[in-house]
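# What follows is a predicted protein model with its sequence.
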Amino acid sequence: MLSASPQALPAASTPLRREMRETLHLAGPLAAANLLQMMVYAIDVVFVARLGQEALAASSLAIALFGLINWSLCGLTGAVAPLIAAELGQRRHAVREIRRSVRMALWLSVVASLAGMGVCLLGERLMLLTGQDPRVAARAGGFLAILMFALIPLIGANVLRTFVSAMGRPYFATAITGLAILVNALGNWAFVFGNLGAPALGLAGSAVSSCLTGLATFAAYALAIRADRRLRRYRLFGRFWRPEWQRLQELVKIGLPIAGTILAEAGLFSGAAFLMGRIGEAELAGHTVALQVAAFCFQVPFGIGQAATIRVGYHYGARDRAGIHRAALVALGAGGGFMACTSLMMLLAARPIVSLYVDPAEPANAALIGFAVQYMIVAAAFQLFDGVQAVAAGALRGLQDTRVPMLIAVFCYWVPGAAVSIGLGLFTPLRGLGVWLGLLVALVIVAAMLLWRWHRRERLGLVPG
C-alpha cells in the first residue's frame, strides 16, 4: 500500500505525502464527528435549561457522571482499533480475524455497560457523598436511572464506529453523529414538553431522548455496514454467540489501561471544577466557559490521535518500522500545528470568544468574563501540550502500548498536577489561576513523557523487528 510508485515527485517524498493524505482522510471526519458529538450533549442542556435551575443542576451532575462512565468504556472497547489495524497490516485471514475482534469488542461493550449501569444506580448516593443538595441529588439519581439504558447502544455504537473508521469509511461516523443531533433534538422536543403526541415527561424526557438517540445511532451504524459492499462481507454479526476468549483477553489487556488513562485525566479536570466551587461562584463560572472552549478545540487533535492509532497500528501489523515513524510524524505535526493556531486565537481573541457564551454588556457578568479571560490565557499555553499528548498517546496505542502510558497519566495528573492545583488554588492568592496552572503543569509533563517513550520505542522493544 505504501510502496513507492513512479511519479514526478521525488521518490523519498512520495511515502510521506501519501501518509499525510491517508491520515487526514481519517482524521478529518473523525474530528468532525467529535465536534458534532459535543453538539449532541449541548442539545440536552438547551432543552433542560427551560425546566428551571434545579432541573438543569440535576441533569448537569447526572451527565457529568454518565459522561465519565461513557468515555471510560469507549476507551475500553476502543482497544479494538489497534487490533483491527494490525490485522489489516498483516493481511493474513484479515476478514476472519477482524470479525473475531469486533465480535469480542461488542461482547465486551455489553458486559462493561452492565457494570456501568450498576454505577449509575448508585448515582444519588455518590452525589450525596460529595455534598450536593439532597433534592438535586434525588432528581439526578432518577435521571440516571433512565439514562443508564443508553450505555449499551452507545458503547456498542462506538465499537462499530471504530470498525468503519479503521476500514477506511470514517465519513460514516460524521454523518451518523449528525443524524444523532437531529434525533436527540426531536426526542427532547417531544418527550420533555409533550409534543408529537408524546407524554410531557420533563427532565425524565431528556433521558428517554438520550436512550432513543443511542439506539438510533447503533442502528444507523448497523445499516451503514450492511449497505456498504466492502464492509458487508465481514459479516460482523454472524455466529455472534461464538466466544473467542483469547481475543477478548487481548482487548481487556489493551483496553483497561486506556480506560484508566481517561479516568485519570477526566478525574483531574472534574476535580478542578470542585476546587473552583470552593474558591467562588464567579471563578467556577469562568472556569466552565474557558474549559468549554478548550474542550471544543481539543476534539480535533483527539480525532487526529484516533487516526494515528489506526495508521500506526496498520504499519505495526505490516512490520513496517519506517511506516510507523511516518504515521506518527504526520499526526504529531498535524495535531501540534492545529493546536498552535488555536493557542494564538485564544491569546488574541480571548474576550470576543468568551462573549459568545455570556453577555459582556451585563454588569453582573463582569467578574465571570474577567476570570474566563485569565484562564483562557493559561489554556492557550497548554493547548499545544494537550494536542501533543493526545496524538502521542494515540500513536502508542497503535503499538498496543497502553499500560505504561496509563501509569504516566495517573502519576502526572494526580501527583504534580493535582498538587500544584490544590497548593496554588487554595493556599496562595492565585486562587483560580493557580488551579489552571496545575492543569498546565500536568499536561506539560504528560506530553514530555509520552514523547520520550515514543522516541525510545525501539529501545523499549515496542516496535516489531
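Great, that's in hand.
# When you work out contacts or count neighbours from here on, use the C-alpha atoms and nothing else.
OK.
# Now the residue nearest the centre of the chain: closest residue in space that isn't a chain neighbour?
Centroid check for the chain by Cα atoms, centre = their mean gives residue 71 as the closest residue, at 6.1 Å. Spatially, and ignoring its direct neighbours in sequence, residue 71 is nearest to residue 262 (7.2 Å; Cα to Cα, 6 or more residues apart in numbering).
# Now for residue 402: which residues touch it?
Neighbour list for residue 402: 254, 255, 257, 258, 396 [criterion: Cα atoms under 8 Å, 6 or more residues apart in numbering].
# repeat that with 10 Å
79, 253-261, 393-394, 396, 408 (Cα atoms under 10 Å, 6 or more residues apart in numbering).
# so where do the strands sit in this protein?
Assigned strands in the chain: none (criterion: DSSP state E).
# What distance do you get for residue 396 to residue 36?
26 Å (Cα to Cα, to the nearest Å).
# typo on my end, it should be residue 304
From residue 304 to residue 36 the distance is 15 Å (Cα to Cα).
# for residue 184, same thing?
Using Cα to Cα, we find residue 184 at a distance of 12 Å from residue 36.
# Also residue 129?
33 Å.
# In terms of neighbours, single out the busier of these two.
The neighbour comparison of residue 129 against residue 36 (other Cα atoms under 10 Å) goes to residue 36, with 23 against 10.
# mind listing what that one touches?
With contact taken as Cα under 10 Å, 6+ apart, residue 36 is in contact with 30, 42, 173-181, 296, 299.
# again with residue 140
54-63, 65, 123-124, 127, 134, 203-204.
# and the comparison structure, right after this:
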Amino acid sequence: MKQTHSKKEKIIQFVKIMLPIFITQIGLFSMNFFDTIMSGNYSSSDLAGVAIGSSIWVAVFTGLSGILLSITPIVAQLIGAENKKDVPFSVSQGVYLAVLMALTVIVIGAFVLNPILNNMELSSKVREIAHDYLIALSFGMIPLFVYNVLRSFIDALGQTRVSMMITLLCLPINVVFNYLLIFGKFGFPELGGVGAGYASSITYWLITFIAIGVIKGVQPFSHYNVFRRLYKISLSEWKAILKIGVPIGFSIFFETSIFSAVTLLMSTFDTITIASHQAALNFASFVYMVPLSMSMALTIVVGFEVGAKRYVDAKMYSMIGIAFAVGISLLFGIFLFFFREQIASIYTKEAAVIAMTSKFLLFALFFQLSDAIQAPIQGVLRGYKDVNFTFLMAFISFWIVGLPTGYLFATFTDLQAFGYWIGLIVGLAVGAIGLSLRLLYVQKTKFPAKNVSEI
C-alpha cells in the first residue's frame, strides 16, 4: 500500500484492495452457501436444521470474530505511522486472544446448546440436525478464529490478493467434502446436513495452516517475523485490542444476531417457511458481500491515511467507497427483481419452497440501498478507530427499532413471516441514517479535512 496523490490513484488503489477482499468474502461465504444449497438438495428437513444451526453459529462467530477485526485498523495505522516494529507483537497477542475466545465459546456451548434448542418449537429431526451440525463446526472453531487474526494482518498490509488466493485454494476442497459427507459418496458416511459442518471444519484448519506458511515464508509478511519470537501474554495489549474490538464485535453481533433472532422466531412456522426464509436470507447475505468488502477495504485505506495524519485523503477514500457501494447495489437490486424465481430454484427443487422464497426475495430488494450506505460507513469509522457509536447505533436500530417492528407486523397483521422482514428493512434504514450523521460529525470535528475538492 502506498500514498496516493490524486482521485484517480485513490480509485485504482481502492479497487485493487477491495476486489480481492470481495472475492475472498465470496469464497468464505460460499462455504455457507454450498452448505445451505447442498443440504437443501438432500432434504428440506436438513435445510431447516442447517438454517437453525447456522443462525446460532453466525451470530456467535461474527460477533466474537469482529473483536479480532481490530487488528486491521491497529496494524494499518502502525504502518501508516511507519511504526512497523510493533506489528508482530500486536498480531501475536491477537492470536493468543483468538485461541482463548474460541476455547471459551466451546466450553460455554457445551452447557447452553441443548437448552437453547430444546426451548425452540422444532421437530425432533430438525433439532437433531441443528445440534449435530453445530458440534461438527466446533471442531474447526480454534483455527477459524486464528485465521481471522492472520487475515487481518495480511489485509492491513494491503496484500488482500493473498487472502483471496488462500480462500480460492480451499473452496473446492470444502465443496468436495460437502459432497462426500452430505450424500455419503465413495464410502464416506451419509451424514446429511451434519456433513456440511464437518466439511467446513476441515476447511478452516486448512486455510489457517496455509496462512501461517505464507506469513512465515513470503514477503512482505516474513519481514515482520511474526512467528519467530514467542511473546509473553500482554494484558495491556489485549486491553488495547479489546478497546477497539469489543465495540466492533458487538456492533457486528447486534446486526447479524437480529437475522438469527428472526430465524429463531420463525421456528413457530412450518418447515417450508423456515427453509424459504433461510434460502432468501442466504442470497441476500451473498449480495451483502459487496458493501461488506468495500467496508473492509475502507478500514484499511482510511486507517493508513489517518495513521499518516492525511485526513483529506482519508475523507476522499470514504466518498469513493460509499459511491461505489451504492451504485453496485442498485445493479444487484435490478438483477434480483427480474431473476428471483431462478435464484430460488438454486436452493431447492420443491415448488412450494421456490414460490415462498421468491416472495421473500422481493423484500430483500430493500435491504440493498441501506446496506450500501451503512456498511461502508462502518468501515470508514473503524479506520478512524471511532467504533463506540457504531456499536450503539447497531443496538438501537436493530433491537430497539427493527425487531419490535417486525414482531408487530408478524403478529398483528396478515403479513405473518414477511412482517419480520419489514422490521429488518426499517432497522437497516435507521442504522444507515444514524451512521451517516456520525461520519459527518467525525470528519468535521475530530479529523477535519479541508480542500477535498482540490484533490
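Sure thing, it's come through. Just so we're clear, the structure is a prediction, and the values are computed from it rather than from any experiment.
# And the contacts of residue 36 of the first structure, which is closest to residue 421 of the first structure?
residue 296 (22.3 Å; Cα to Cα).
# That closest one pairs with which position in the second structure?
Alignment note (TM-score structural alignment): residue 296 of the first structure maps to residue 286 of the second structure.
# what sits against that match?
25, 26, 29, 30, 32, 33, 280.
# For those, pick the one with the most neighbours.
So for the contacts of residue 286 of the second structure (other Cα under 10 Å), the most neighbours sit at residue 280, 25 neighbours.
# I'd guessed it sits against residue 367; true?
No: using Cα atoms under 10 Å as the test, residue 280 of the second structure is too far from residue 367 to be in contact (11.8 Å).
# Need the residues touching each of the two.
In contact with both residue 280 of the second structure and residue 367: residue 361, using Cα under 10 Å, 6+ apart.
# circling back to that earlier point, out of the contacts of residue 402 of the first structure, which one sits closest to residue 322 of the first structure?
residue 396 (15.1 Å).
# For the alignment partner in the second structure of the closest one, grab the count of nearby residues.
Under the alignment (TM-score structural alignment), residue 396 of the first structure maps onto residue 381 of the second structure. Close neighbours of residue 381 of the second structure, defined as other Cα under 10 Å, add up to 25.
# Please apply the same query to residue 327 of the second structure.
With other Cα under 10 Å as criterion, residue 327 of the second structure counts 12.
# counterpart of it in the first structure?
Match for residue 327 of the second structure (TM-score structural alignment): residue 337.
# same check, this time on residue 134 of the second structure
By TM-score structural alignment, residue 134 of the second structure lines up with residue 144.
# So its match sits against residue 63, correct?
Yes: the criterion here is Cα under 10 Å, and residue 144 of the first structure meets it with residue 63 at 8.0 Å.
# Can you say which of the contacts of residue 140 of the first structure are buried?
54-63, 65, 123-124, 127, 203-204 (16 or more other Cα atoms under 10 Å).
# ok, those vs residue 231 of the first structure, which is closest?
Taking Cα to Cα as the measure, residue 63 is the one of these closest to residue 231 of the first structure, at 33.6 Å.
# roughly how far apart are the closest one and residue 201 of the first structure?
18 Å.
# need the longest helix for the second structure.
helix 271-307 (DSSP state H).
# average offset between that helix and the first structure?
Compared with the first structure after fitting, helix 271-307 of the second structure deviates on average by 1.6 Å (mean Cα distance after the TM-score superposition for the first structure).
# Pull the distance from that helix to the chain's centre.
Counting by Cα atoms, centre = their mean, to the nearest Å, helix 271-307 of the second structure is centred 6 Å from the centre of its parent chain.
# do the same with stretch 303-317 of the second structure
25 Å.
# what's the answer for stretch 243-256 of the second structure, then?
Distance of stretch 243-256 of the second structure from the chain centroid (Cα atoms, centre = their mean) equals 11 Å.
# in the first structure, what residues pair with it?
So stretch 243-256 of the second structure sits over residues 253-266 in the first structure, by TM-score structural alignment.
# Tell me roughly how far that stretch lies from the second structure on average.
Compared with the second structure, stretch 253-266 of the first structure is 1.2 Å away on average (mean Cα distance after the TM-score superposition for the first structure).
# and residue 312 of the first structure, how far is that from residue 461 of the first structure?
15 Å.
# Between the two, which has more neighbouring residues?
Per other Cα under 10 Å, whichever of residue 312 of the first structure and residue 461 has more neighbours is residue 312, with 32 against 9.
# And that one, how close does it get to residue 31 of the first structure?
Residue 312 of the first structure is 18 Å from residue 31 of the first structure, by Cα to Cα.
# Could you do residue 308 of the first structure as well?
Applying Cα to Cα to residue 308 of the first structure and residue 31 of the first structure gives a distance of 12 Å.
# likewise residue 291 of the first structure?
From residue 291 of the first structure across to residue 31 of the first structure, the span is 18 Å (Cα to Cα).
# Many thanks, I have nothing further to ask.
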